[in-house]
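> pasting the sequence and the predicted coordinates here, then a few questions.
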Amino acid sequence: MSRKPIDKQQPSQCRQAIWDEVRNKEDWTFTAKELDVMLDASTIREYLAALAKAGYLQVISEGKRGESNVYRLINDVGHEAPRIRKDGTPVTQGNGRLQMWNAMRIIKQFTPVDLAFNATTDEVEIAESEARNYCQALHRAGYLSVKTPAKTGLKGKPGSGQATRYMLIPTMWTGPQPPQIQRTKQIYDPNLKKVVWSKVEGGAE
């Protein structure tokens, strides 16, 4: 099979494609060459090595003289590919958006304050400003509807105003991975594997 150039793949797509193949292998035993994914061979080997260091895989036979290691999956944590660095340590960047994305589906309607509170865990704390920015981005991209617009409070009466209350549009739950706000001022949905909103174009594609 011809391999799609690595620069055409999102990092999360690379991990997920490899992880899906690992979980599909009979007896969960395989070599890197047996994984049928359209990625550069070095990328596959690198992620497998990281999974082994993190305790997801076991090396049951080390390859010699150019041969591939034989791995076995020993810690199946479900569909979503583990987000780890080369040394096997977990990647926490982006976990906040994953937690917010999951919380949106559960709590139905929310203000940024509600979302930050419900998405915060012992490991990752979500700031109100972070929740507000993510809500605004997903609203622009068509994922969220505004149930109650923001209301400016009366002067001298603290608490008389109200924050925008959002709701995740049910049909816009595209999958388990959170939409990503990219540096290029666009929103990429890893579940759909496409850019769904671009500031340059001013709307969804």
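Happy to help now that I have it.
> C-alpha from now on. contacts and neighbour counts both.
OK.
> centroid-nearest residue for this protein?
Q177 (4.2 Å; C-alpha atoms, centre = their mean).
> relative to its centre, which residue of the protein is most distant?
G156 (42.6 Å).
> now do the residue nearest to the centre of the chain against E34, distance only.
26 Å (C-alpha to C-alpha, to the nearest Å).
> and what of I18?
In terms of C-alpha to C-alpha, I18 sits 11 Å off from E34.
> does the residue farthest from the centre of the chain sit in a helix or strand, and which one?
For G156, there is no host helix or strand (DSSP states H and E).
> mind checking how far it is from Q182?
40 Å.
> contacts only, for the residue nearest to the centre of the chain.
Neighbouring residues of Q177 by C-alpha atoms under 8 Å, 6 or more residues apart in numbering: L98, W101, D189, P190, N191.
> count the neighbours of T121 for me.
12 (other C-alpha atoms under 10 Å).
> next up, the contacts around it.
Here T121 is in contact with no residue (C-alpha under 8 Å, 6+ apart).
> just to be sure, it is in a helix?
No - counting by DSSP: H, G, I helix; E, B strand; the rest coil, one finds T121 to be coil, located in no helix.
> and here is the other one:
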Amino acid sequence: MGRLPVDEVARLSVRVPRGRQGIWQTIRALAGGGGGAFTLPEVMARSAERSKETVRTYLRCLEAGGIVVREGLAVDGGAMRYRLVADPGPEAPRLRRDGSPAALCLGTEQMWRVLRMASPGLDARELSVTASTEEHPVALGAAAAYLRALHHAGYLAVVEAGRPGHKPGTGKRTVYRLTRCTGPLAPQIQRIRAVWDPNLSCHMGEGVVEGGHD
């Protein structure tokens, strides 16, 4: 693995998000793309994450997933040293404690990939079907919520407004088209009900508006 581009390392010192994305960006910068070792205190010092337990937990997930390995204690007998041995890219690996991929995050990535390719536009049911795989199906409700959140955050335009039907199953779902593609990383709906864009390292929109016929 080669070293990180200079502009990416510089961006880390300007604005690093908290949480796993910020931890991951810091690890990649400290490891130089995979060649160097790092410690938990070094990650804490460089990232915006202030919770030591959050960093420790994520390191355990990365270790279980085979992305980092332990090298033993530092020369001075201090903190444990880790080495990055697998770099899947700029987006933070979304792993469970056992190192397995988080299915919900995989679904979001699949939906974003479909939206980037669907130039004519699609509705929630079409997104659900197209983004689903045998291993990671995307529920209709999840697709509708993601479309609604992205539209509210300014990523999607309404091609055709939805309308309720007189009988169940006779209505029309809203058709959306992607109008703002910021990059390959999937914008995430966070717990605060806002959209986090890892491509821009900022929140988009003011939160999710519930309701609507999706």
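Perfect, thanks for sending it. Just so we're clear, the structure is a prediction, and the values are computed from it rather than from any experiment.
> that older thread, trace the residue nearest to the centre of structure 1 over to structure 2, please.
Using TM-score structural alignment, the partner of Q177 of structure 1 in structure 2 is L185.
> so V196 of structure 1: helix, strand or coil?
Quick answer, by three-state DSSP: V196 of structure 1 is strand.
> can you tell me how far it is from R65 of structure 1?
According to C-alpha to C-alpha, V196 of structure 1 and R65 of structure 1 sit 46 Å apart.
> of these two, give the one with the bigger neighbour count.
Taking other C-alpha under 10 Å, V196 of structure 1 and R65 do not tie; V196 has more neighbours (19 against 5).
> is it true that the more buried one touches I187?
Yes - counting by C-alpha atoms under 8 Å, V196 of structure 1 touches I187, with 5.8 Å between them.
> what sits in contact with each of those two?
Here V196 of structure 1 and I187 have A141 as joint contacts, going by C-alpha under 8 Å, 6+ apart.
> now do the helices in structure 1.
In structure 1, the segments counted as helices under DSSP state H are 11-24, 41-53, 95-107, 112-119, 128-140.
> the last one aligns to what range in structure 2?
When you say that, I think you mean helix 128-140 of structure 1. Using TM-score structural alignment, helix 128-140 of structure 1 pairs with 140-152 in structure 2.
> what of the shortest one?
Taking TM-score structural alignment as the measure, structure 2 aligns residues 124-131 with helix 112-119 of structure 1.
> now the matching stretch on structure 1. Mean distance?
Its match in structure 1 and stretch 124-131 of structure 2 itself, once the structures are fitted together, sit a mean 0.9 Å apart by mean C-alpha distance after the TM-score superposition for structure 1.
> let me see the residues that make contact with that stretch.
So stretch 124-131 of structure 2 is contacted by 107, 110-111, 114-115, 137-144, 147, 173-175, 214 (C-alpha under 8 Å, 6+ apart).
> what comes up buried for it?
A124, R125, E126, L127, S128, T130, A131 (16 or more other C-alpha atoms under 10 Å).
> starting at the chain centroid, how far to that stretch?
19 Å (C-alpha atoms, centre = their mean, to the nearest Å).
> please apply the same query to stretch 89-106 of structure 1.
Using C-alpha atoms, centre = their mean, the offset of stretch 89-106 of structure 1 from its chain centre is 7 Å.
> so what touches that stretch?
Contacts for stretch 89-106 of structure 1 (C-alpha under 8 Å, 6+ apart): 54, 82-85, 110, 115-116, 118-120, 124-126, 131, 134, 167-168, 173, 176-178.
> Y47 is in contact with D87 of structure 1, correct?
No - with contact defined as C-alpha under 8 Å, D87 of structure 1 does not reach Y47; the gap is 9.8 Å.
> which one of these two is surrounded by more residues?
Neighbour count, other C-alpha under 10 Å: between D87 of structure 1 and Y47, Y47 has more, with 23 against 14.
> I'd like the buried residues of stretch 124-131 of structure 2 as JSON lines, with distance to V208 of structure 2 appended.
Shown next, in JSON lines, are those (distance: C-alpha to C-alpha, whole Å):
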{"residue": "A124", "distance to V208 of structure 2": "16"}
{"residue": "R125", "distance to V208 of structure 2": "20"}
{"residue": "E126", "distance to V208 of structure 2": "21"}
{"residue": "L127", "distance to V208 of structure 2": "19"}
{"residue": "S128", "distance to V208 of structure 2": "19"}
{"residue": "T130", "distance to V208 of structure 2": "24"}
{"residue": "A131", "distance to V208 of structure 2": "22"}
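> and of those, the nearest to V16 of structure 2?
A131 (30.0 Å; C-alpha to C-alpha).
> about what we covered before: I18 and E34 of structure 1: who's more crowded?
Between I18 of structure 1 and E34, I18 has the larger neighbour count (other C-alpha under 10 Å), namely 22 against 13.
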